[in-house]
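The sequence and its predicted three-dimensional model are supplied below.
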Amino acid sequence: MVFGHKIVLDQVIRPDELDFIKAINDVSNGEIPEDTKNLILRLQRPLPPGDDPIRLCGRNFDCDIFNACKLMEMDGVSKCYQSIDEDVNKLCSKMCVPKLLHLKIGCPVMLVKNISSALVNGLQGKVVAMKEDSVTVDFENDLVQLGRETFTVYSSIDKKIVDIKFHSFCLSALPFTRHKG
């Protein structure tokens, strides 16, 4: 894969954590001394309680397959919401929301767009109702009815935000797995 641009991360966000900075640099250089190995071992924790903790996958395809299997295992009838794309644009494939969103009552979802100061990207909830043009989600005892949102994408070529007229629900279904990249 060839990129037309480079992104260089050169700012240390936590400059006071020198041992972590050193460990990251050691791993990046492929040379892991004993003190870095010991630090990594000290960071190990048991999995959180529950039958099915969140999994990390190396590829989006693996996440999609695992999540589809989990949805099929759930009781209830699945409903599919298709995005409305007014433009045929290659940037649509870079959207953070799926073109087809499969949901069931009770399935976990995650917001993938900031809607308000309380409804932010990454907030998780459960689907409690589904209609033709809306989904009601329980976010920690706060019932929110969501409709389709218009999404935009940043074009690194044009160096501006491009409105591509992509309308979808700002939800990602079943965050049982996450792509690590």
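Everything's here; your move. Numbering: from 1, shown residues only.

hey, let's count contacts and neighbours off CA atoms from now on
OK.

quick one: the strands in the chain?
For the chain, strands defined by DSSP state E occupy the ranges 55-57, 79-82, 84-85, 100-103, 108-111, 124-130, 135-138, 143-146, 149-155, 160-168, 171-173, 177-179.

could these go into TSV alongside mean neighbour count?
What follows is the strands of the chain, written out as TSV (neighbours: other Cα atoms under 10 Å):
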stretch	mean neighbour count
strand 55-57	15
strand 79-82	15
strand 84-85	15
strand 100-103	18
strand 108-111	21
strand 124-130	20
strand 135-138	21
strand 143-146	16
strand 149-155	15
strand 160-168	17
strand 171-173	24
strand 177-179	17
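
Return the set of buried residues in stretch 67-79.
Within stretch 67-79, the residues scored as buried using 16 or more other Cα atoms under 10 Å are 67, 71.

can you tell me the distance between the two ends of stretch 144-162?
From its first residue to its last, stretch 144-162 covers 28 Å (Cα to Cα, to the nearest Å).

got another, please set it beside the one above:
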Amino acid sequence: MVFGHKIVLDEVIRQDELDFIKAINDVSKGEIPEDTKNLILRLQRPLSPGDDPIRLCGWNFDCDIFNACKLMEMDGVSKCYQSIDEDVNKLCSKMCVPKLLHLKIGCPVMLVKNISSALVNGLQGKVVAMKEDSVTVDFENDLVQLGRETFTFYSSIDKKIVATRHQIP
């Protein structure tokens, strides 16, 4: 067993559909009653050829490989944004933001940090311009120029920030 304990999340945030909340809880417990099964089946639908669904991966490595392959399939020249790290150590590899960020004009991106009430973690867009230290992203017809943001790794043992990475979010 990897973890000798179980964590149960009991606070629902940004979701108010009770049927959906119940279905997620049922699936997380591995118990799928008939009403949950029916809800899932009702939500099932074919995707049109133009839709580009999000791919969920169990491991960051799998996600990185998938994204690199998709980027290589795209036309155009890629640009690499290297992070600026402070107190570099092995903990930086555990951060959600990469040391090297490879992008192309037109590639889909997803924010990995809350920047404002409108620019939130998980928001998707497409790269429309790239400069030396910033990227312009089209978030549903809202063009936003993104520069480096600060990401920190806090040690609960040392009770302090032990690593910092500055990268485009």
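Looks like it arrived, so ask away. Worth saying up front: this structure is predicted, and the values here are computed from it rather than measured.

List the TM-score for the superposed pair.
Remark: TM-score between the superposed chains equals 0.72 [sequence alignment, normalised by the length of structure 2]; 166 aligned residues with a Cα RMSD of 4.9 Å.

Which among the strands of structure 1 is found nearest to L18 of structure 1?
Set against L18 of structure 1 and scored by Cα to Cα, the strands of structure 1 come closest in strand 55-57, at 26.8 Å.

what does the closest one contact?
63, 176-180 (Cα atoms under 8 Å, 6 or more residues apart in numbering).

Against which helices or strands is the longest helix along structure 1 packed?
Ranked by residue count under DSSP state H, the longest helix found in structure 1 is helix 60-73. With contacts taken as 3 or more Cα pairs under 8 Å, 6 or more residues apart in numbering; DSSP states H and E, helix 60-73 of structure 1 sits against strand 177-179.

coming back round to it: include distance to L43 of structure 1 when you put the strands of structure 1 into CSV, please.
Below are these laid out as CSV (distance: least, Cα to Cα, whole Å):
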stretch, distance to L43 of structure 1
strand 55-57, 17
strand 79-82, 41
strand 84-85, 44
strand 100-103, 36
strand 108-111, 27
strand 124-130, 26
strand 135-138, 33
strand 143-146, 37
strand 149-155, 36
strand 160-168, 39
strand 171-173, 29
strand 177-179, 20
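
Tell me which of the ones you listed lies nearest to R42 of structure 1.
R42 of structure 1 lies closest to strand 55-57 among the strands of structure 1, at 20.5 Å (Cα to Cα).

residue farthest from the centroid of structure 1?
The C-alpha centroid of structure 1 is most remote from E34, which lies 34.3 Å away (Cα atoms, centre = their mean).

any idea how far that one is from E17 of structure 1?
Distance of E34 of structure 1 to E17 of structure 1, computed by Cα to Cα: 18 Å.

again with I161 of structure 1
I161 of structure 1 sits 35 Å away from E17 of structure 1, going by Cα to Cα.

picking up where we left off before, widest-spaced pair of the contacts of strand 55-57 of structure 1?
The span of the contacts of strand 55-57 of structure 1, defined through Cα to Cα, is set by F176 and K180 at 12.7 Å.

So what's the gap between the longest helix of structure 1 and the chain middle?
Computed by Cα atoms, centre = their mean, to the nearest Å, the chain-centroid distance of helix 60-73 of structure 1 equals 14 Å.

Report the mean deviation for it after fitting onto structure 2.
Averaged over the aligned pairs, helix 60-73 of structure 1 sits 1.5 Å from structure 2 after superposition, using mean Cα distance after the TM-score superposition for structure 1.

For F176 and K180 of structure 1, indicate the residue with more neighbours.
Neighbour comparison, F176 of structure 1 and K180: the larger count goes to F176, with 18 against 11 (by other Cα atoms under 10 Å).

which ones are touching C92 of structure 1?
164, 166.

Can you tell me the number of residues neighbouring D10 of structure 1?
6.

so what's F139 of structure 1 closest to, chain neighbours aside?
Nearest residue to F139 of structure 1, sequence neighbours excluded (Cα to Cα, 6 or more residues apart in numbering): G125, at 4.5 Å.

I'd guessed the one you found sits against G106; true?
No: the pair G125 of structure 1 / G106 is not scored as a contact, 9.2 Å apart, by Cα atoms under 8 Å.

Could you check which residue of structure 1 pairs with S116 of structure 2?
When structure 1 is aligned by sequence alignment, S116 of structure 2 is paired with S116.

Give the burial count for A23 of structure 1, as a bare number.
Quick note: A23 of structure 1 (other Cα under 10 Å) scores 19 neighbours.

for the residue nearest to it when sequence neighbours are not counted, what are its contacts?
Excluding the flanking residues, the one nearest A23 of structure 1 by Cα to Cα, 6+ apart is T36, at 5.3 Å. Going by Cα under 8 Å, 6+ apart, T36 of structure 1 touches 22-23, 26.

any idea what sits nearest G106 of structure 2, other than its immediate chain neighbours?
Spatial nearest neighbour of G106 of structure 2, excluding adjacent residues (Cα to Cα, 6+ apart): V127 at 5.0 Å.
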